[in-house]
Each structure stands twice: as C-alpha cells, then as structure tokens.
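Novice: structural data only, the sequence is not supplied:
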C-alpha cells in the first residue's frame, strides 16, 4: 500500500510540474528533461510512471476531472456532475487550450472519449433497469457513442468559446436533453423489437 501512495504522489508531483510549464509555453515545447529537473527526479522515474508527456497529460486530465465525475450517481446527480465538469473546464482553460493547440480538437476529444463513453454506458444500463427495457447491444453502442460525441464536443466548444455564456442554462439544456431523450430512445428501440 505504501508503494502505491508513493507512486501516486510522484505522479501528482510530475503532473503539477507539467501544469506549471503549460502556463508558460506550448505542450509541444515542454520536455521530459525540464519536468524531471523541476521535480528533482531522474528520467527513469518519469518513464516508470508515464510513457511520454502525452500519457502524463491524459493521466492528469483523467485524475482531475473524469475520474471524479465517475463518483457521481449521474442519474441522480447529473446536474452536479455537469456543473463540476464545466467548472473544471473554466478553471483549467489555459491548460486545456494548451493541450488543444498542441494536439488539435480530435485528439483532445479522444482523451475524453473513453471515460465519457463509460459514463454514458453506465447511464444507459441503469436506465434499462429502471425502464425494464433491453436494447440491442449495437444500438446501445450507437446511443452511447452519439451522446459521448455530443458531450465531448460541447466541452471542447465551451473551452474554445470566447463569448460569455449562461452556465446554468447550459447545465439545464444538457440535463433536459438527457432526462427526456434517453428514456424515449430506449423505449423506442424496445417498441421496434415488438
């Protein structure tokens, strides 16, 4: 257990260093040498924990946002989870924009995709239980992919948006869309099978 705690603390230190450098320059200009010197560790330690800077960035994003969202019961607390994600994007706009500028829209969306897909999949599974429905696996995959793309795209649009927006209205729109459309979609698929 002690090794796991030490390893996690080392990863957090390395991530904090990456964040610090991302405040000053583009991701593509940050080197492993700079990070290890800043952390007071050797290269071997860095590579023990991360394959490269991209893997470090992915881990950092997952730890700070997506992993926390997974702890919400999204069927009951989805508005709180949406609020958390929007706050995270607002508070880390510079870092996320740095990642976006370095990797591009599609690559940044890919970072969010797997975790958001897992969240959507658990929501759909839970709704199936509540509604007493059972959709085909290929349709479930389609629905999860559809909503994952929409949510990831919305997050990235929020990140790149220079205009002020009404945060509560955005949360309400996402919430209304999920609450009203998902049950209707799952029931519609069930009705088509009959």
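Specialist: Yes, it's here. These figures come from a predicted structure and were not determined experimentally. Numbering: from 1, shown residues only.
Novice: please make it C-alpha for all contacts and neighbour counts, starting now.
Specialist: Will do.
Novice: quick one: the helices in this protein?
Specialist: Secondary structure of the chain (DSSP state H): helices located at 2-22, 32-39, 43-49, 53-61, 67-69, 74-91, 93-103, 105-131, 137-160, 167-193.
Novice: now mean neighbour count too, for those helices, in TSV please.
Specialist: Below are those laid out as TSV (neighbours: other Cα atoms under 10 Å):
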stretch	mean neighbour count
helix 2-22	16
helix 32-39	16
helix 43-49	14
helix 53-61	18
helix 67-69	16
helix 74-91	16
helix 93-103	18
helix 105-131	17
helix 137-160	16
helix 167-193	14
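Novice: against residue 133, how distant is the nearest residue to residue 19 once chain neighbours are set aside?
Specialist: Using Cα to Cα, 6 or more residues apart in numbering and skipping residues adjacent in sequence, the residue nearest residue 19 is residue 95, 6.8 Å away. Residue 95 sits at a distance of 42 Å from residue 133 (criterion: Cα to Cα, to the nearest Å).
Novice: adding another structure so you can compare the two:
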C-alpha cells in the first residue's frame, strides 16, 4: 500500500473534521500534502474514489481482525464504532454521494459476516448455490438497511446494542431458511 495514498486519506479525514465533503477539493488535499494534482490522480480518480478507499481499507481491517465465526457481532460492533469515530466522513459521504453507492459499500463489508454465518449453519443441509446466495443476499440487505438507518439517524444506539439486536433477530433464522429450502427441495 502506498504511503502517499495514506497521506491523502489523512488529509481528507482532517479536512472533514472542519467542513463537508462538497467543500473539499482535490486542490485542497494536494495543497495540504504538498504535492501536485497529478500525484493525487495517480492514485485516485476523484474525491469519491478516496472516500471509498478509506472506508474499504478500514472495514477490511476490521473484517480481517474479526473473521472468526463466533465473533461476527464483535466485528460488526467494531465496524459501527469505526463509523462513529469517523462520523463526519460517513455523514458527509451519505449526504454527498448516491444512496446506491452507500448501500454498495455497506454490502461489501457486511456480506463476509453473513457468508460466515451461512457457511457455519449450512453444514449437512443441502441447498442449491442459488438458494444459498439468495439467503446471503436477503440477510445482508436486511442488516444493511438497519445499518444505513442507524447512520442516517445519527448513530445514537450503541454499536454493541445494534449487534446484539441483530444477533437476536437472525439467531436461528438463517438455519431455518436453509432448512426451509432443504425441505422444499426434498418435496420436489
């Protein structure tokens, strides 16, 4: 990973503490870093590209650190804590860029957690690849919607509370979904 990319990201994060994303330009970032615009464009195509890079780098670290099946709640809560710590970045990104992009970003970090749960629950349960993927998609989108709503409403609930509420709701439901497909397949 490029040290320059990290410098650009740090500059952006510092500026987001003072102003909204719409008021930050590539020129502002490169001036703060003391480099040319060409240096910025070597790594990023625009401001939104760097926002995506920052968010994905941070969430990937959290996913990697909490990849154990039994700790998905901890990983999710840590991700929400990161969101709170970088509230200005996320709120500005949420208000500045298309909602589809925010949903795409959230899906990217939530899906690995859901996949791990489905993998754990699907041992000895036969479902098709399409059915498995539909279950993953369904639960990822449900958790995504709750998470985006949490961001939109100011991130007031504690991350651990959010993680625990989701745990309570999905506990047994993923396995039940797998079994429902399994039983439906046997009837066909």
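Specialist: Thanks, I have the structure now. Since the structure is predicted, the reported quantities are computational estimates derived from the model, not experimental observations.
Novice: and the TM-score between them?
Specialist: TM-score for the superposed chains, counting by TM-score structural alignment, normalised by the length of structure 2: 0.87, backed by 186 aligned residues with a Cα RMSD of 2.1 Å.
Novice: hmm, back to that, list the contacts of the aligned residue in structure 2 for the residue nearest to residue 19 of structure 1.
Specialist: Residue pairing (TM-score structural alignment): residue 95 of structure 1 is matched to residue 89 of structure 2. Contacts for residue 89 of structure 2 were tallied using Cα atoms under 8 Å, 6 or more residues apart in numbering; they are 13, 16, 21, 51.
Novice: hmm, which of those residues are common to structure 1?
Specialist: Contacts conserved in structure 1 for the contacts of residue 89 of structure 2, using both residues aligned by TM-score structural alignment, their matches' Cα atoms under 8 Å: 13, 16.
Novice: to which residue of structure 1 is residue 145 of structure 2 aligned?
Specialist: Residue 145 of structure 2 maps onto residue 153 in structure 1, by TM-score structural alignment.
Novice: which one is its match nearest to, not counting chain neighbours?
Specialist: What sits nearest to residue 153 of structure 1 in space, not counting adjacent residues and going by Cα to Cα, 6+ apart, is residue 109, at 7.1 Å.
Novice: ditto for residue 141 of structure 1
Specialist: In space, and not counting its chain neighbours, residue 141 of structure 1 is closest to residue 121: 7.9 Å by Cα to Cα, 6+ apart.
Novice: could you check how far that neighbour is from residue 145 of structure 1?
Specialist: Relative to residue 145 of structure 1, and taking Cα to Cα, residue 121 of structure 1 is found at 9 Å.
Novice: residue 57 of structure 1 too?
Specialist: 23 Å.
Novice: cool, residue 42 of structure 1 as well?
Specialist: 40 Å.
Novice: kindly report the same for residue 115 of structure 1.
Specialist: Taking Cα to Cα, one finds residue 115 of structure 1 at 12 Å from residue 145 of structure 1.
Novice: how close does the equivalent of residue 49 of structure 1 over in structure 2 sit to residue 152 of structure 2?
Specialist: Aligned by TM-score structural alignment, residue 49 of structure 1 pairs with residue 43 of structure 2. Distance, residue 43 of structure 2 to residue 152 of structure 2, using Cα to Cα: 30 Å.
Novice: likewise residue 89 of structure 2?
Specialist: Taking Cα to Cα, one finds residue 89 of structure 2 at 13 Å from residue 152 of structure 2.
Novice: next: residue 25 of structure 2.
Specialist: 24 Å.
Novice: just residue 45 of structure 2 next, same as before
Specialist: Residue 45 of structure 2 is 27 Å from residue 152 of structure 2, by Cα to Cα.
Novice: repeat that for residue 30 of structure 2.
Specialist: 30 Å.
Novice: likewise for residue 50 of structure 2?
Specialist: Taken as Cα to Cα, the span from residue 50 of structure 2 to residue 152 of structure 2 is 21 Å.
Novice: next one: residue 71 of structure 2
Specialist: 26 Å.
Novice: what of residue 95 of structure 2?
Specialist: 9 Å.
Novice: and if you look at residue 141 of structure 2?
Specialist: Taking Cα to Cα, one finds residue 141 of structure 2 at 16 Å from residue 152 of structure 2.
Novice: cool, and residue 6 of structure 2?
Specialist: Residue 6 of structure 2 is 27 Å from residue 152 of structure 2, by Cα to Cα.
Novice: also residue 32 of structure 2?
Specialist: Relative to residue 152 of structure 2, and taking Cα to Cα, residue 32 of structure 2 is found at 30 Å.
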